[in-house]
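Undergrad: just to be clear, the model below is a prediction. Sequence and coordinates:
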Amino acid sequence: MRYLLPVLIAVVFLIEGTWFQVLVPPTDEFVWVPRFAFVMIVIISMYKGALTGLIYGGITGLFQDVVYSSLIGVYMFSYGFLAYMGGVSYESVRNRPMLVLLVIVLAVSALELLTYGIYQGIGYTSAAFGDFAWQRWLPSVLLNGAFGILIMFPMRKIFNRLEREDRFKKASL
């Protein structure tokens, strides 16, 4: 059970970069950007703490940079920072599914805006904000929000099981 979360994130990272591209062909009007691993990291951050989210986010963001980006550090910083921010209020949020979903949607939205802002700031992209918002930001928030709804309750069960196992281990010592 110890390696379950890293394995899940790795599998979802692979799915978002391979199977998703096959199942959802690109269109000219919308760019559907799956951030499924990031959504899972935000949920992990809410349940396991902000520091755990920072670590998972930084590592996964580095993989995102190496595999999909020509600039190293943009996603590593963005994933880590936003996962940390998503986990700051985890105790007050994690038992309220609508708030968990709100944090997920806000984190994905902030991720898209932050990476766009960084790329715009260094002159790496010349896309106008209106085009970015309509073609990429809105579809990405909708897609990843829907994924958050699908994954929220199974992840909650996983965390409850992990917590029970931790309590059992502590009680047996």
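TA: In hand now; what should we look at?
Undergrad: all contacts plus neighbour counts: C-alpha atoms, from now on.
TA: Will do.
Undergrad: can you count the residues close to residue 136?
TA: Close neighbours of residue 136, defined as other CA atoms under 10 Å, add up to 17.
Undergrad: chain neighbours aside, what residue packs nearest to it?
TA: The shortest distance from residue 136 to any non-neighbouring residue, by CA to CA, 6 or more residues apart in numbering, is to residue 31 (4.9 Å).
Undergrad: and that neighbour, which of the three is it?
TA: At residue 31 the chain is in coil, as set by DSSP: H, G, I helix; E, B strand; the rest coil.
Undergrad: that one and residue 84: what is the separation?
TA: 27 Å (CA to CA, to the nearest Å).
Undergrad: tell me what the helix or strand containing residue 14 is packed against?
TA: Using DSSP states H and E, residue 14 falls within helix 4-17. Packing partners of helix 4-17 (3 or more CA pairs under 8 Å, 6 or more residues apart in numbering; DSSP states H and E): helix 36-48.
Undergrad: one more to weigh against that first structure:
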Amino acid sequence: MKRLLLPAILLVFLILEGTATDFLPKEWLLSDYYMIPHWVFVILVYIAIFYDFDSTYYCVLYGIIFGFLFDLLYTDILGVYMFTYGIAAYIIHGLKKLLHANMFVAILMSIVGVALADALIFFLYSSVQGFVMTWKTYALMSLIPTLLANLVFTLVLYPFLPPLLYKWSEEQLASQKAV
């Protein structure tokens, strides 16, 4: 039963992520700035830091699965989010080996991960669909607002999710040693 909790949490946030812009003030939606919620990816970063061991890659597996679900539900090109979330989660998993798991590392990794994922998504969409947006315009109008919005989500989620993930990780380690 506990193995279903992480996918259930990710599924709930995948659904909420699709409706997140409905709760923003209309003035923000009508402006030229784009705030893209990457809530599932922020949770994947937390999984990489506080749940995965050096030899497990649940964040990558969940990144591929829920990236595909995101593509299936919200985009018109299959594979962009699946590829991006999988690769970015793998990179974050590798980077976490260099740093200790704490609040500042979680915030830093979330910012780096969301920036990497969003930039990869922009690059892939601009390659496939031929966007006419320059890198500077993208950075000012989309990347920075997206990073700020997801930073707020990271800070709101920090008191709740990492202690749970750490506890579940310890339980998983104890059950592996018992076998």
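TA: Cool, the structure landed. The structure displayed is predicted, hence computed values, not measured ones.
Undergrad: distance of the residue nearest to residue 136 of structure 1 from residue 135 of structure 1?
TA: Using CA to CA, residue 31 of structure 1 is found at 6 Å from residue 135 of structure 1.
Undergrad: hang on, residue 85 of structure 2 packs against residue 63?
TA: Yes: counting by CA atoms under 8 Å, residue 85 of structure 2 does reach residue 63; the two are 4.9 Å apart.
Undergrad: what about these two, which has more around it?
TA: More crowded of residue 85 of structure 2 and residue 63, by other CA under 10 Å: residue 85, with 33 against 28.
Undergrad: okay, the more buried one and residue 108 of structure 2: tell me how far apart.
TA: 17 Å.
Undergrad: residue 120 of structure 1 matches what in structure 2?
TA: In structure 2, the residue matched to residue 120 of structure 1 (TM-score structural alignment) is residue 126.
Undergrad: and its match, how many neighbours does it have?
TA: 14.
Undergrad: centroid residue for structure 2?
TA: residue 41 (0.9 Å; CA atoms, centre = their mean).
Undergrad: surely that residue is in contact with residue 85?
TA: Yes: Residue 41 of structure 2 is within contact range of residue 85, at 6.7 Å (criterion: CA under 8 Å).
Undergrad: who touches both of those two?
TA: By CA atoms under 8 Å, 6 or more residues apart in numbering, residue 41 of structure 2 and residue 85 have these common neighbours: residue 63.
Undergrad: aligned against structure 1, show me the partner of residue 165 of structure 2.
TA: Residue 165 of structure 2 maps onto residue 159 in structure 1, by TM-score structural alignment.
Undergrad: find the nearest non-adjacent residue to that match, please.
TA: residue 47 is the one closest to residue 159 of structure 1 (CA to CA, 6+ apart), at 7.1 Å.
Undergrad: the one you found: how many residues sit nearby?
TA: Neighbours of residue 47 of structure 1 (other CA under 10 Å): 23.
Undergrad: for the residue mapped onto the residue nearest to the centre of structure 2 from structure 1, give me its contacts.
TA: Aligning on TM-score structural alignment places residue 41 of structure 2 opposite residue 38 in structure 1. Counting by CA under 8 Å, 6+ apart, residue 38 of structure 1 touches 57, 60, 79, 83, 108.
Undergrad: many thanks, we can stop here.
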